[in-house]
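Student: Structure here, sequence nowhere to be found:
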């Protein structure tokens, strides 16, 4: 069987290779991002076989995409011939104003909050119906938490996520409430009406307090919104602390003050 050519003049692999079937007509760019998304904290290095399997691509297609990404510096080859994320990705990501740019402005204030609390201090932004951890500063002996810098977090089950959801556009809130998602004993979702009431209280108080088990410890977060110069909520800053070590609500004034300080700094940032 011979392959065909797509509209861009690139050679397409047969529709089935080694049991994989790529999505019909899926753009090459979509497949390239799918390859990049295979890498993570637990999979920083992947062989071509593993990369193809995780991306659900024929091995020949995965090889072609990996070679092109390597050529542009988005992937790098290890001494064993495996693949890992390249520095070009970091270089591009550093230009993201909602990530690196916001982090640069906020970092001095996050350090102040960390010195005041000696707990996990976080800066989080919303990305559609999830949120992304942009920065975290933690004490060496701080209790372990689930989420890593650059990782995605649920809106409804994290304190900064609740803040960001509370100030999201109304239609996006309704889209989130209408979506079905699993609940378990450690992460109760509640009814849409109960969540609406919680979000209304967050908008009224301008902060959120939320507790949930992480690993074997009950952790409580306090979060407050960060605004841009147009008074739109663009991020949330939070403190995460073991509930048994201190009264978490004692951190509310510090978290709110730091969120306001970052807001003022963002108003004059380039």
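Tutor: Alright, I've got the coordinates. All figures in this text were calculated on a predicted structure; none of them were measured in a lab. Numbers count the residues shown, from 1 in each chain.

Student: From now on I want contacts and neighbour counts done on CA atoms only, so please keep to that.
Tutor: OK.

Student: what sits up against stretch 228-243?
Tutor: Here stretch 228-243 makes contact (C-alpha atoms under 8 Å, 6 or more residues apart in numbering) with 98, 117, 119-126, 143, 159-161, 163-164, 167-168, 211, 217-227, 248, 251, 255, 258-259, 263, 266-268.

Student: buried stuff in that stretch?
Tutor: For stretch 228-243, the neighbour count (16 or more other C-alpha atoms under 10 Å) marks 228, 233, 234, 235, 236, 237, 238, 239, 240, 241, 242, 243 as buried.

Student: ok, and here's another one to check against it:
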């Protein structure tokens, strides 16, 4: 019974820490999080370490803590940010109507990307493949690689260095090709029998990727060549949506957030 109570207390403490962090401008220092949550710094630090290990919190050395990809994925499932949906949903919907394929928007969160808007094609529904809140590393799939290739070199290297050694990593030549073309194409990397093309949503102030837009189809319905032919449409949509997304975050979005947790706003 004692261990059960202790476990419940630990869960509640973690939720308190997440709630406190969500209400702060991020990244936030340990001292600020402890002060807002009403816990001492030692207890706050232990809770943050556990949350970090599970992906709910990210820690940037000498900078502070911020909500991680699992927290953002959960927030998307509970209820996407209405201003974000108003700004992005029409563009994603138009991609589906224009191309006849499914379309999605992913936002960067640290070394991951999180699916925040996804619309299946009515003619070739992929509802089992469009899962809001899904997260995957930036090192796999066209949506992640399009973001990774458009990060500052030191940030991209940090992402690569944190992935398991046995995991496939994109080569410098592959990332350079994505930067040159402006888009990435992948097949069956995150979902079997699926082909996708993705382009970055860039902060116009810094040129850093905040997220990506994707068009996807079953591989037996459209291959890499067919999707690559849609690149001009996709790039035009990204050029329209990127500034809208950056405007929601504020000036210098990528610098102020370090390209992370772009849906997190201060709530006081």
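Tutor: Good, I have the coordinates. Small disclaimer: the values here were computed from a predicted structure and weren't measured.

Student: re the thing from before, just the buried residues of the contacts of stretch 228-243 of structure 1.
Tutor: Here, 16+ other C-alpha under 10 Å leaves 98, 117, 119-126, 143, 159-161, 163-164, 167-168, 211, 219-227, 248, 251, 255, 258-259, 263, 266 buried among those.

Student: So which of the buried residues of stretch 228-243 of structure 1 belong to strands?
Tutor: Of the positions in those, 233, 234, 235, 236, 237, 238, 239, 240, 241, 242 sit in strands, assigned by DSSP state E.

Student: Quick one: map the first one onto structure 2.
Tutor: Counting by TM-score structural alignment, residue 233 of structure 1 lines up with residue 209 in structure 2.

Student: how about the strands of the stretch 1-150 of structure 1, start to end?
Tutor: All strands of the stretch 1-150 of structure 1, identified by DSSP state E, counting those that start in this stretch, fall at 4-5, 11-12, 45-46, 75-77, 83-85, 120-127, 130-137.

Student: winner for burial among these?
Tutor: Stretch with highest mean neighbour count among the strands of the stretch 1-150 of structure 1: strand 120-127 (a mean of 24; mean count of other C-alpha atoms under 10 Å).

Student: That strand vs structure 2, average distance?
Tutor: Here strand 120-127 of structure 1, set against structure 2 after superposition, deviates by a mean of 0.6 Å using mean C-alpha distance after the TM-score superposition for structure 1.

Student: Specify the helix with the largest residue count in structure 2.
Tutor: helix 2-22 (DSSP state H).

Student: which strands and helices sit next to that one?
Tutor: Counting by 3 or more C-alpha pairs under 8 Å, 6 or more residues apart in numbering; DSSP states H and E, the packing neighbours recorded for helix 2-22 of structure 2 are helix 30-37, helix 41-53, strand 64-67.

Student: What residues in structure 1 pair up with the longest one?
Tutor: Counting by TM-score structural alignment, helix 41-53 of structure 2 pairs with no residue of structure 1.

Student: Show me what secondary structure element comes after that helix.
Tutor: strand 57-60 (DSSP states H and E).

Student: quick one, helices of structure 1?
Tutor: Ranges of helices in structure 1, per DSSP H, are 28-36, 48-55, 59-71, 87-93, 102-117, 159-166, 170-178, 192-205, 252-268.

Student: Run the chain-centre distance for the first one.
Tutor: Put simply, helix 28-36 of structure 1 sits 18 Å off its chain's centre (C-alpha atoms, centre = their mean, to the nearest Å).

Student: quick one: that helix to helix 59-71, angle?
Tutor: For helix 28-36 of structure 1 against helix 59-71, the angle by axes from the mean of the first three to the mean of the last three C-alpha atoms, to 10 degrees is 90 degrees.

Student: neighbouring contacts of helix 28-36 of structure 1?
Tutor: When contacts are defined by C-alpha under 8 Å, 6+ apart, helix 28-36 of structure 1 is touched by residues 51, 52, 54, 55, 62, 65, 66, 69, 85.

Student: Going by neighbour count, which residues in it are buried?
Tutor: So for helix 28-36 of structure 1, counting by 16+ other C-alpha under 10 Å, buried means 31, 32, 34, 35, 36.

Student: Distance to residue 149 of structure 1 added to these, as CSV?
Tutor: Formatted as CSV, the buried residues of helix 28-36 of structure 1 follow (distance: C-alpha to C-alpha, whole Å):
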residue, distance to residue 149 of structure 1
31, 24
32, 23
34, 20
35, 20
36, 17
